[in-house]
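Novice: let's see this in three dimensions:
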Amino acid sequence: MKIEQVDLYYLEIPFIYPFKTNGIDVNSHNCLIVKIHSEGLIGYGECPTFNQPFYNYETITTAHHILKDFLIPLLLHKNINFPQEITQILSLVRGHQMAKSALDCAVWDLFAKKKNLPLYKYIGGVREKVKVGVSVSLQSSIEALMDRVNSYLEEGYQRVKLKISPDNALSCLTAIRESYPDLMLMGDANSVFTLDDMDLFKQLDDLNLLMIEQPLAYDDLLEHSRLQSQIKTPLCLDESINSINDTLNAIALKSCQIINLKQSRIGGITNTIEIHNLCEKAGIKLWCGGMLESGIGRATNLHIASLPQFKLPADISATNRYFQEDIITQNIKLNPEDSTINIPQKAGIGVDIDEEKLEKFTLSQESFT
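Specialist: Got it, this is the predicted structure:
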């Protein structure tokens, strides 16, 4: 397929509730959307990084610069026989995985549409619906936290991920566990703990948590290995896994039992499939994380979470968890009876773009031919 044209959009979509975590407090979803045109088809991808470099070093500004000035020129007018070729084409640019992921996912969407297959079938997925959970941001009090958790459980979510810090982890997680002894419950630390918190980690062992996500430094593998060897609760790596090499090193060091695999963090679907296969061989469980995506990124993640080693509930909530209005015509809905979301069955990522909403939320737009 020849890459004939690339359109680049900068969007801002308001959230229903502000999203607060350690170092991040946002009221809207800012992202870059790419449309890749080829042979009468359009492939869509999303770069869902933040305005500030608080999750990783990429921001909307840097991703826009890298896409516009480097990645899109590298890809434009290329003839691609297989979607996996895109990683080699873009390899001249080091890092900038979120920027690369938007183009990578759009190319996979194109190829699945050319084959007239839903993306999950094209990449070897094994399920038509995905078990999902909900992420709960920091709240003002235990009472407010419990109100939020109760509301999500009433909606049908069966797994809760709570943002935690050394100050609130034990009290907040204990409050939830006492109210819901059998709930799939996990803590997401976003790198705010150290090995000095070992006694706290051992207390958390008593809460039967599904996992603790990224407790130590965002770029660490060694100290996570030391921590995992001393506690029962499975550790999950998120920010520390940015590449295939990071995954190989984490496996060798036994730094975790689980990986939160966000395709945008590791450069897209091509690298996701390679890392998935490595983890399948090593017995590392996967689950699909989210970056507060629009319907484009959310649909892409649903397809990825169909791969066999994604054993744990994904962070792919329903549309109404975050947005009153989205840029796709379909609402991604929770099946409350089993806490799942159906994977779209149309070709490619399987959703239709609401062009009016896309225009409404677009702050700027450029086309490259």
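
Novice: contacts and neighbour counts: CA atoms only from here.
Specialist: Fine.

Novice: ok, now which ones touch the residue nearest the centre of the chain?
Specialist: In the chain, the C-alpha nearest the mean C-alpha coordinate belongs to Gly290, at 2.7 Å (CA atoms, centre = their mean). Gly290 makes contact with 262, 298, 301, 314-316 under the criterion CA atoms under 8 Å, 6 or more residues apart in numbering.

Novice: to compare against the first, here's the next sequence to fold:
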Amino acid sequence: MPEIDGCDAFRVAMPRGRRPESVLVRLTGADGAVGWGEAPVPGRAADAVWADVAERLGPALLGLAWDRPEDVSAAAELGGPAAAAAIDTACWDLWCRGRGLPLAHALGGTRTSIVTGARISPEPLLDTVVGRVNRAVGAGHTRVTLDVRPGWDIEPVRAIREAYPALALVADAGHSYTSSPAHLAALEGLDGYGAVALQRPFAIGDLAAHALLQQRVRAAVAPAVTDLETLDAAIELGAGRALDLRAGPLGGLTAARSAHDRAYAAGWDVWCTGEGAFGVGQAAAVALAALPGMTLPSEVTDPAGGPVFVSPPVRSSGGVVGVPLTQPGLGHEVDEERIERLATRRLRIGA
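Specialist: Here you go, the predicted model:
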């Protein structure tokens, strides 16, 4: 039975004025093994995540009896999903390292490599959008996700489709549409250009609107899923046919694996998106993306050219990223010295 002797937390901001910030968790076992987890913390959410780890989740882990990472779920529920995800991931990493197991295999992954996709942010000039897609395709990515909004949707999708007729294209609406006739017509228009998925078209929890849209389009609708109950309801109501699997909103790898299993069994398309800027979240996403139900390319790599905090970096080559199967746990070593140097807050609980 593993024992956790210590929990260290680091609130880390990206250097040189960059915005991304994360709370990183390092768990230390009685045998000296360590496990890492990452919680991206946009804006004011950082204080809440820090309090969850420092005041509730971290102390609850010390002396907790557990045989497998799934046994930590009850303790993880003491905090919000972001903090719980960091703790859960660190437990999986620690458990796997103590047993010499690659995380991907421990989760049930069957892939040795991951085909990657890329995200394209909105740009006022269509030529700029197409140019960014061209760079993504040139780097080997076989799917792109385009952020769309009412009034900025049909034209960029049309421009991309004309330039790349066979490219897998996901339109991410960021919850910005309603079920009004005009908005539904726009979403149906996107479907006419062969989008493989319409992601997050409506407000979180509005499954009726998602179900209505799914009845009217060929593309798979991908509602935002923040818990397993919502996923079960969406499957039952026919409120989608695709899942963007993210460990953070679901509270960790344990819940994310369950979400994958349920979506896969229902015949949904699934892809994985990594979260965080410090490599730990991306490394965990690679392990998730190795699961057998991933039918679309996943967004799991670190930004090219950015600072590197894990070794080897989580980078793709020709649109493919290898699953680390020769090293235990996440399969990447964290640059602890650099993390500690950049930390704006640090905390140690236990030994």
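
Novice: quick one: TM-score?
Specialist: Scored against TM-score structural alignment, normalised by the length of structure 2, the superposed chains reach a TM-score of 0.94; 345 aligned residues with a CA RMSD of 1.7 Å.

Novice: could you rank the contacts of Gly290 of structure 1 by neighbour count and give me the top one?
Specialist: Counting neighbours by other CA atoms under 10 Å, the top entry in the contacts of Gly290 of structure 1 is Ile316, with 29 neighbours.

Novice: translate that residue into the numbering of structure 2.
Specialist: Under the alignment (TM-score structural alignment), Ile316 of structure 1 maps onto Val300 of structure 2.

Novice: the closest residue in space to its match that isn't next to it in sequence and Ala186 of structure 2, how far apart?
Specialist: Once flanking residues are discounted, Val300 of structure 2 sits nearest to Gly274: 4.6 Å by CA to CA, 6 or more residues apart in numbering. Counting by CA to CA, to the nearest Å, the gap from Gly274 of structure 2 to Ala186 of structure 2 is 29 Å.

Novice: how about the residue nearest to the centre of structure 1, what's its match in structure 2?
Specialist: Match for Gly290 of structure 1 (TM-score structural alignment): Gly274.

Novice: now do Cys256 of structure 1
Specialist: Aligned against structure 2 - with TM-score structural alignment as the criterion - Cys256 of structure 1 pairs with Gly240.

Novice: surely Glu344 of structure 1 is in contact with Leu117?
Specialist: Quick fix: residue 344 of structure 1 reads Pro, not Glu. No: counting by CA atoms under 8 Å, Pro344 of structure 1 stays clear of Leu117, with 10.7 Å between them.

Novice: with secondary structure and distance to Leu235 of structure 1 as extra columns, can I get the contacts of Gly290 of structure 1 in CSV?
Specialist: Formatted as CSV, the contacts of Gly290 of structure 1 follow (DSSP: H, G, I helix; E, B strand; the rest coil; distance: CA to CA, whole Å):
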residue, secondary structure, distance to Leu235 of structure 1
Lys262, coil, 16
Arg298, helix, 25
Asn301, helix, 22
Ala314, strand, 16
Asp315, coil, 17
Ile316, coil, 20
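
Novice: which of those residues still touch in structure 2?
Specialist: Shared with structure 2 under both residues aligned by TM-score structural alignment, their matches' CA atoms under 8 Å, the contacts from the contacts of Gly290 of structure 1 are 262, 298, 301, 315-316.

Novice: of these, closest to Ile212 of structure 1?
Specialist: In terms of CA to CA, no member of the kept ones among the contacts of Gly290 of structure 1 lies closer to Ile212 of structure 1 than Asp315, at 14.5 Å.

Novice: now for that closest one: which residues touch it?
Specialist: The contact partners of Asp315 of structure 1, by CA under 8 Å, 6+ apart, come to 132-135, 287-290.

Novice: okay, now the closest residue to it other than its chain neighbours: neighbour count?
Specialist: Of all residues not flanking Asp315 of structure 1 in the chain, Gly289 sits nearest, at 4.9 Å (CA to CA, 6+ apart). Counted with other CA under 10 Å, the neighbours of Gly289 of structure 1 add up to 22.

Novice: which residues touch the strand or helix carrying Val137 of structure 2?
Specialist: Using DSSP states H and E, Val137 of structure 2 falls within helix 126-138. With contacts defined as CA under 8 Å, 6+ apart, helix 126-138 of structure 2 is touched by 118, 120, 122-123, 144, 155-156, 159-160, 163.

Novice: give the aligned range of it in structure 1.
Specialist: The alignment of helix 126-138 of structure 2 onto structure 1 (TM-score structural alignment) spans residues 142-154.

Novice: mean deviation of that stretch from structure 2?
Specialist: Compared with structure 2 after the fit, stretch 142-154 of structure 1 shows a mean deviation of 1.7 Å (mean CA distance after the TM-score superposition for structure 1).
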